[in-house]
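[1] what's the 3D shape of this:
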Amino acid sequence: MTPVRVLLVDDQALIRMGFRMILTAEDDMEVVGEAHDGASALVQARALRPDVVLMDVRMPGTDGIRATEQVLAELPDTRVLILTTFDLDEYAFAGLRAGASGFLLKDARPADLLAAIRSVAAGDAAVSPRVTRRMLEMFADDLPTDGTSPGPGGQDDPRLADLTAREHEIFAALGEGLSNAEIAERFVLSEATVKTHVGRVLGKLGLRDRVQAVVLAYETGVAKPAG
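    Just a heads-up that it's a prediction; the model follows:
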């Protein structure tokens, strides 16, 4: 088995040491490097090409949000897990919008840390779409309310034009945070068919995972905050 190659990024050496001890005890994990801020994280990521980056957000100089954007822009196959102190805070939210595949609390149990790393390395998200939806609703004031977005955005986003009618329905359901089973029940489809549709939607929209689909659905106005 090829181990998951992990880059640790945190401005506190003791935290990096703790994560290193947990990861190196696993046969399928390898810590390939460490960085103490966002700028050095980008340098290390370029040189080491890790599978997963554990990225702190609150660091001096280049913070983890900007570093996440830079790393993913240059290394689209790398996955980023945001490390945060508070559950559902604006930093975790910003990290997801920057392209991270999930977030973890710094006091997460070792088993949860390892499961999250394995999940994102396999191409899944480390935070549920429902949690992402809650975060988006909490910070709805930061999102457009008229169907526009900071980027190409809105219902006129050219990426959405490539979706078939069914795929647009699936995308909207993803924006609600629905699971494959729930989507299958809504549209009277098999879960295998839903899985195929979800894969096509993510591929056409250039998204890494379902969490990114929820974010895009809100940014384009396909999903609306509750209430």
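[2] from here on, contacts and neighbour counts on C-alpha atoms
    Noted.
[3] so which residue is dead centre in the chain?
    Centroid-nearest residue in the chain, with CA atoms, centre = their mean: Ser101, separated by 1.9 Å.
[4] doesn't Ala122 make contact with that one?
    No. Contact criterion CA atoms under 8 Å: Ser101 and Ala122 do not qualify, at 11.1 Å.
[5] quick one on the thing from earlier: distance of the residue nearest to the centre of the chain relative to Met55?
    Using CA to CA, to the nearest Å, Ser101 is found at 11 Å from Met55.
[6] can you spell out which helices and strands pack onto the longest helix seen in the chain?
    Scanning the chain for the longest helix, with DSSP state H as the assignment, gives helix 191-205. Contacts defined by 3 or more CA pairs under 8 Å, 6 or more residues apart in numbering; DSSP states H and E place helix 191-205 against helix 158-161, helix 165-175, helix 180-187.
[7] to compare against the first, here's another:
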Amino acid sequence: MNRAARGKMRVVLLEDHVLFAESLELALELEGYDALSVSPNAFTSVQALLSRVLRVRPGLVLLDLDLGALGDGRRLIAPLVEAEAQVVVVTGATDRARWGECLALGARRVLPKSGSLNEILATIRRVDQGLPVLADGERASLIDLARQQSRERAEARDRLEQLSRRESEVLGRLLLGETVSEIAAHFVVSDATVRTQVKAILAKLAVSSQIAAVGLANRADWHPPGAD
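    Next comes the predicted model:
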């Protein structure tokens, strides 16, 4: 009797780490699942990858958030769920707010790669059996965390938009770790001029130090004018 005839669902692994994918695929096959590993590295676009996965009609997709050159795997969650595939994220990312974003998009659960293989398999079994895989309270807590971080990021971006172009350029140099003197030399101005610009930056961002300004810009995933 083949695996599909046993009634176990088809599981697709979207994972760019070959060894991890092969190990998990083998473990799933030993459990009797119809497992298929698909490497994002073989595709030139997210849409091409999505089309390949949907053609095999998976019951469950184990999704890595790092899709190599294709970027963030979160973009696949909503279309997979819309196509009636269940999604469990298996990731090396430790940012719990990012986990909450995955759950808000429709993922059933997020599992860390640092966890055990048994935990992954146990989750797959519960999904296959139609059982809950995450307590409602934990799900709600993670989604709330993601929404809070999203609000904070939006507020930070609003503040950053208040900067003049030159202030944005100065903040960009601070992000690179440059000192006031180095920034002054770059723009061919005096140190005093740059200190005045830094003071204006701190006031507009409502922070008290250059370190705090850099931290706010990083949390907002902000890039200075002209940055790639």
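[8] ok so, going back, find the residues that touch each one of Ser101 and Met55 of structure 1.
    Residues touching both Ser101 of structure 1 and Met55 (CA atoms under 8 Å, 6 or more residues apart in numbering) are Val80, Leu81.
[9] and Arg109 of structure 1, how many residues sit next to it?
    11 (other CA atoms under 10 Å).
[10] that one -> structure 2?
    The alignment partner of Arg109 of structure 1 in structure 2, by TM-score structural alignment, is Ser116.
[11] Val131 of structure 1 too?
    Using TM-score structural alignment to pair residues, one finds that Val131 of structure 1 aligns to Glu138 in structure 2.
[12] where's that match, which helix or strand?
    Following DSSP states H and E, one finds Glu138 of structure 2 within helix 136-160.
[13] where does the helix or strand just after that helix end up in structure 1?
    The helix or strand immediately downstream of helix 136-160 of structure 2 is helix 165-175, counting by DSSP H and E. For helix 165-175 of structure 2, there is no aligned range in structure 1, judged by TM-score structural alignment.
[14] helix 165-175 of structure 2 - contacts with which helices or strands?
    helix 191-205, helix 210-219.
[15] quick one: the first one to chain centroid distance?
    So that's helix 191-205 of structure 2. Put simply, helix 191-205 of structure 2 sits 33 Å off its chain's centre (CA atoms, centre = their mean, to the nearest Å).
[16] sec struct for the residue nearest to Tyr33 of structure 2 when sequence neighbours are not counted, please.
    Closest residue in space to Tyr33 of structure 2, ignoring its immediate chain neighbours: Lys8 at 5.5 Å, by CA to CA, 6 or more residues apart in numbering. Each residue gets one of three states, and Lys8 of structure 2 gets coil by DSSP: H, G, I helix; E, B strand; the rest coil.
[17] counterpart of Lys8 of structure 2 in structure 1?
    So Lys8 of structure 2 corresponds to Pro3, using TM-score structural alignment.
[18] for Ile183 of structure 1, see how far away its match is.
    Using CA to CA, Pro3 of structure 1 is found at 34 Å from Ile183 of structure 1.
[19] same question, Arg133 of structure 1
    From Arg133 of structure 1 to Ile183 of structure 1 the distance is 16 Å (CA to CA).
[20] so what's the residue count around the match of Val131 of structure 1?
    With other CA under 10 Å as criterion, Glu138 of structure 2 counts 11.
[21] just tell me what Pro40 of structure 2 corresponds to in structure 1.
    Using TM-score structural alignment, the equivalent of Pro40 of structure 2 in structure 1 is His36.
[22] surely its match is in contact with Asp10?
    Yes. Between His36 of structure 1 and Asp10 there is a contact at 5.1 Å, judged by CA under 8 Å.
[23] those two: which is more packed in?
    More neighbours surround Asp10 than the other of His36 of structure 1 and Asp10, with 22 against 18 (other CA under 10 Å).
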